[in-house]
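**Student:** Sequence and computational prediction follow.
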Amino acid sequence: MTQVLRERLAALGMSVDGAAITPLSGGDSGAALWRVDGATPCIVKRDTPERVAGEADGLRALSGACRKLIVPEVLAEDDDLLVMQFLEGTGKRDGAALGEGLRQLHRDSRDADAGHGWPRDNACGLTPQPNAPLADGRAFQRDRRLLPLMRGCRERGALDAALAGRVERAADSLERWLEQAPPSLVHGDLWSGNVLFTPQGPAIIDPAVYRHYPEVDVAMLTLFGGPGDAFFEAYWDGDRPADWERREALFQLYPLLNHLYLFGGTYRQGVARAADRILAG
């Protein structure tokens, strides 16, 4: 495979003569990854053409909107192959810089005239992510995020009727407490593993972008750990929503359903807790 990869990269105009090519773990995404230490160090990902195109589109969108966060440059894209700038994750952890950068991204990309969603579908992990825009963000969260995954979990036997009913009631409650708001560009899958602290500052990788409530990204950062007090102080800048705990539960419910859909019953209790927090208010 290494020789085939060299030939494909050379055909894309990449200088790989004598370059070391090291296989990397693709994690849960199922993609094949390599680090190429050539004249321009890069990461090469092989995935389905649809997922490659979706990720490249997301990286370009974030790169155009981020002024204070680093986004890897797309160096080449060819069918099932994505070539990206290599970023060294050896910098000092800086939660304040991450919070300030994410706040800038969400604030400056807010667009009252844009729908919630994205012009193309993409994927969150291995799960296809439907993004057909809707004017109302609450309808988008219900009809493009929560209910499709709830039904998928039911079909796989990962969700019983009682818990599915609680998830559906939580989804149907949104107009009663969540205000309509202009959408921001969101990373869409911003768990801690998709944040790198480089020597030049924080970077975000592996996006699943769309436009929606900015708390999508903040809630994802708190799902498997936490970014620390300095992050929140910088991100909220004194303007933390009074109902943050309920919003956090809402925007964690989608990734928890996704994990339940992909990996099974270990995540059932997380889904139940999030649904109950939403319903309790």
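**Tutor:** That came through, no problem.

**Student:** C-alpha only now, for contacts and for neighbours.
**Tutor:** Noted.

**Student:** Now do the strands in the stretch 151-281 of the chain.
**Tutor:** Assigned by DSSP state E, counting those that start in this stretch, the stretch 151-281 of the chain shows strands spanning 184-186, 195-198, 201-204, 210-212.

**Student:** Tell me which of these sits nearest to Arg138.
**Tutor:** With Cα to Cα as the criterion, Arg138 lies closest to strand 210-212 of the strands of the stretch 151-281 of the chain, at 9.4 Å.

**Student:** what does the closest one rub up against?
**Tutor:** By Cα atoms under 8 Å, 6 or more residues apart in numbering, the list of residues contacting strand 210-212 from outside reads 114-118, 131, 137, 182-188.

**Student:** So in this protein, which helix runs the longest?
**Tutor:** The single longest helix within the chain, with elements called by DSSP state H, is helix 244-263.

**Student:** then this one, side by side with the first:
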Amino acid sequence: MDELLKEVLGTVTLKKTGKGGGGCINEGEAYLIDTGTVFVKYNKKPQAREMFDGESDSLKAIAATHTVHVPKPLHVLDNPEGGAVLVLEYLDMKGLTRYSRQLGEELARMHLHNAALGKKQKEEESYVGGQGTENEDEDENKPVYMSQFGFHTTTCCGYLPQDNTFCDDWPTFYARQRLEHQLKLIEKDYGDKEVRELWSRLQHKVPNFFKDLTIEPSLLHGDLWGGNVAESTTGPVVFDPASFYGHHEFELAIAGMFGGFNSTFYQAYHNLIPKAPGFEARHKLYQLYHYLNHWLVFLFVWFSSVG
């Protein structure tokens, strides 16, 4: 793997700095190279390439909004020893303390970004002949308005792939491609028949959580818990995303489950995106997805939290 990294990065030097990092899913290591430092994430699971491709595309999508800062993805490579690696820009980070307010503001602006693109698109389409101001030479990575919920590629929350097939309706997307998908995996993997009965009682009630609510697709980080945020010397940083376009409220569900976000963060966020009626009930509905996901990832450790 070292020789492959040297070749791809065009470096003679490849030396571990000792600033490694890892979590429940991946291992990571910072390396000195000829031009500076990079961070390399490793995972030897068969689905690692799919997971890292999704993470790389998520980081690119977030970066394109010019809101919250993320490490730049450099390469996704198949690991000759099994699995895959993701090579990232190295950022010197520490725990989030000083920049909580800024993170709340930047996250809200990221969630509002797609709606702003939609408004701009409508204004441009109203010009002469409805041709707008489209420039064929525009940067192909420039974000465009997304009218549907989903994402152009698979992303993984933990190591579990998410069904990001585009859908016009958010309640349908969330019920079928998030909750029902997880519950089917639980029944299949653990033989738990009770989840089918519980889901049959809940699924018909899901639309009630969204009555009289207009939902614009927002680009989401997708796994914004306290372990996936930090700060550099210049501001907040988020990483390890599992992005898709969804309801902005979904983002705050896992943020509230494990701590790491203070009242300043929430105040700054809701100053730009106030809570809509029914927020608290939907918050619990959105947390259900993450509890189910943790049940699948961490086996029965989380069963008491779900049940």
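**Tutor:** Yep, it's here. Please read all numbers here as calculations on a predicted model, not as lab measurements.

**Student:** thinking again about what came up before, possible to save the contacts of strand 210-212 of the first structure as a markdown table with neighbour count?
**Tutor:** Putting the contacts of strand 210-212 of the first structure into a markdown table (neighbours: other Cα atoms under 10 Å) gives the following:
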| residue | neighbour count |
| --- | --- |
| Ala114 | 16 |
| Gly115 | 21 |
| His116 | 29 |
| Gly117 | 26 |
| Trp118 | 19 |
| Asn131 | 20 |
| Gly137 | 25 |
| Pro182 | 20 |
| Pro183 | 25 |
| Ser184 | 25 |
| Leu185 | 26 |
| Val186 | 28 |
| His187 | 28 |
| Gly188 | 22 |
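
**Student:** Adding distance to Pro227 of the first structure, write those residues out as a markdown table.
**Tutor:** Putting these into a markdown table (distance: Cα to Cα, whole Å) gives the following:
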| residue | distance to Pro227 of the first structure |
| --- | --- |
| Ala114 | 29 |
| Gly115 | 29 |
| His116 | 26 |
| Gly117 | 26 |
| Trp118 | 27 |
| Asn131 | 27 |
| Gly137 | 26 |
| Pro182 | 25 |
| Pro183 | 23 |
| Ser184 | 21 |
| Leu185 | 20 |
| Val186 | 17 |
| His187 | 16 |
| Gly188 | 16 |
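
**Student:** quick check, nearest of those residues to Arg144 of the first structure?
**Tutor:** Once Cα to Cα is applied, the member of these that ends up nearest Arg144 of the first structure is Asn131, at 6.7 Å.

**Student:** what's near enough to touch the aligned residue in the second structure for the closest one?
**Tutor:** Matched to the second structure by TM-score structural alignment, Asn131 of the first structure sits across from Asn164. By Cα under 8 Å, 6+ apart, the residues touching Asn164 of the second structure are 149-155, 177, 244.

**Student:** same thing with Trp236 of the first structure?
**Tutor:** Arg103.

**Student:** how near is the equivalent of it over in the second structure to Thr13 of the second structure?
**Tutor:** Residue-level alignment of Trp236 of the first structure against the second structure, with TM-score structural alignment as criterion, gives His270. When distances are taken as Cα to Cα, to the nearest Å, His270 of the second structure and Thr13 of the second structure turn out to be 47 Å apart.

**Student:** try Phe52 of the second structure
**Tutor:** 24 Å.

**Student:** between those two, who's got more neighbours?
**Tutor:** When neighbours are counted by other Cα atoms under 10 Å, Phe52 of the second structure and Thr13 differ, and Phe52 comes out ahead with 29 against 14.

**Student:** any idea which helix or strand comes after the helix or strand harbouring that one?
**Tutor:** Under the criterion of DSSP states H and E, Phe52 of the second structure resides in helix 48-64. In the C-terminal direction, the helix or strand that comes right after helix 48-64 of the second structure (DSSP H and E) is strand 73-78.
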